[in-house]
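Visitor: No sequence on hand, only this structure:
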């Protein structure tokens, strides 16, 4: 699968070397919101090569190194080490994180009980029906996503709006008034266009867990791709 790329426009205070805010479309905001769907095991696995702060990685490694002798019958360490991400119907965020496997295939199963009002379903084929205690759930049903006229309607936020993402990842609709806020010296402001791929997605995930200056940390204190353009005071007003 080709790597997804998302573009951001950063407004940078060059004198303080910090990002004032980013102008973003729905793809980037959908990615940020999708972070909340990640199990902690997935986050730990993704950040294991990023010098993850705290002790979660040590706990992760202890599970990985623990002999299967000490694991309860019927349990699997892989369930903890490689948890699958809940695939919320219709919320297809950009793939800016590697090796994230979704748990929901779009199939559900129900029991073949003789009565039609059995209330139990499962996304695991052959799960045991709690009503009959004998029959397994093997009758395949298909989950139907809500109607959508285009892929632009998938995700979490409206695609007709441009969003303002602050350095600490506060998200709100972009407006001229909100854009001017915090700009005290327009001559020191620079616009920079950057592209996000898998590498930047992982760095954003890590920075979001330990910093209040996420965009500055990722795009000004690390190597990025993009172009910078100094703006005049008049062009700042036109831009906003």
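Guide: Nice, thanks for sending it over. Since the structure is predicted, the reported quantities are computational estimates derived from the model, not experimental observations.
Visitor: Going by C-alpha atoms from here, please, whenever you check contacts or count neighbours.
Guide: OK.
Visitor: got a list of what the residue lying closest to residue 166 once chain neighbours are set aside touches?
Guide: Once flanking residues are discounted, residue 166 sits nearest to residue 21: 4.4 Å by Cα to Cα, 6 or more residues apart in numbering. Applying Cα atoms under 8 Å, 6 or more residues apart in numbering, we find residue 21 in contact with 10, 11, 12, 164, 165, 166, 167.
Visitor: Check it against this one:
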């Protein structure tokens, strides 16, 4: 059995050598859990983090949409926290992701 304290990722890969293409990949459970946790990150968080990057990442029109929400006057919202909720969304699967170690 592999030592869990190492930083190795174990993958079983089936490759079609004739076409040099991957047919199947089987990760260990921990790796799969981490990949699935990435898919639960809200788009607002991804856009905000991408904009802070030294070479900003453009994700279609999402950057424009995020900037539009930033520029809306808080008076247009029912309560000021609504704008903050759009700009800093929470992960619905946060409790499950926190269990990943």
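Guide: Sure thing, it's come through. In this text, all values refer to a predicted model and were calculated from it rather than measured experimentally.
Visitor: After superposition, what's the TM-score here?
Guide: Once superposed, the chains reach a TM-score of 0.55 (TM-score structural alignment, normalised by the length of structure 2), with 88 aligned residues with a Cα RMSD of 3.3 Å.
Visitor: thinking again about what came up before, give me the aligned partner of the residue nearest to residue 166 of structure 1 over in structure 2.
Guide: With TM-score structural alignment as the criterion, residue 21 of structure 1 lines up with residue 24 in structure 2.
Visitor: measure the equivalent of residue 80 of structure 1 over in structure 2 to residue 97 of structure 2 for me?
Guide: Alignment note: residue 80 of structure 1 maps to residue 86 in structure 2; criterion TM-score structural alignment. The spacing between residue 86 of structure 2 and residue 97 of structure 2, counted by Cα to Cα, to the nearest Å, is 21 Å.
Visitor: So the match of residue 21 of structure 1, which state does it fall into?
Guide: Three-state assignment for residue 24 of structure 2 (DSSP: H, G, I helix; E, B strand; the rest coil): strand.
Visitor: Compare the contacts of residue 21 of structure 1 with structure 2 and list the overlap.
Guide: Mapped onto structure 2 and checked by both residues aligned by TM-score structural alignment, their matches' Cα atoms under 8 Å, the contacts of residue 21 of structure 1 keep the contacts 10, 11, 12.
Visitor: Mind checking which of those are in helices?
Guide: Applying DSSP state H to those, no entry is found in helices.
Visitor: where exactly do the strands run in structure 1?
Guide: 6-13, 18-24, 107-111, 121-122, 127-128, 136-142, 163-166, 171-173, 189-196, 226-230 (DSSP state E).
Visitor: Now tabulate the ones you listed in CSV and tack on distance to residue 42 of structure 1.
Guide: Output for these, formatted as CSV (distance: least, Cα to Cα, whole Å):
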stretch, distance to residue 42 of structure 1
strand 6-13, 22
strand 18-24, 26
strand 107-111, 23
strand 121-122, 23
strand 127-128, 25
strand 136-142, 27
strand 163-166, 25
strand 171-173, 24
strand 189-196, 20
strand 226-230, 29
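Visitor: between those, which one is nearest to residue 36 of structure 1?
Guide: Set against residue 36 of structure 1 and scored by Cα to Cα, the strands of structure 1 come closest in strand 171-173, at 14.4 Å.
Visitor: whereabouts in structure 2 does that closest one align?
Guide: Under TM-score structural alignment, there's no match for strand 171-173 of structure 1.
Visitor: follow-up on the earlier one: most neighbours among the contacts of residue 21 of structure 1, which one?
Guide: Highest neighbour count within the contacts of residue 21 of structure 1: residue 10, with 27 neighbours (other Cα atoms under 10 Å).
Visitor: That one contacts residue 23, correct?
Guide: Yes: Residue 10 of structure 1 is within contact range of residue 23, at 6.4 Å (criterion: Cα atoms under 8 Å).
Visitor: I'm done for today, thanks for sticking with me.
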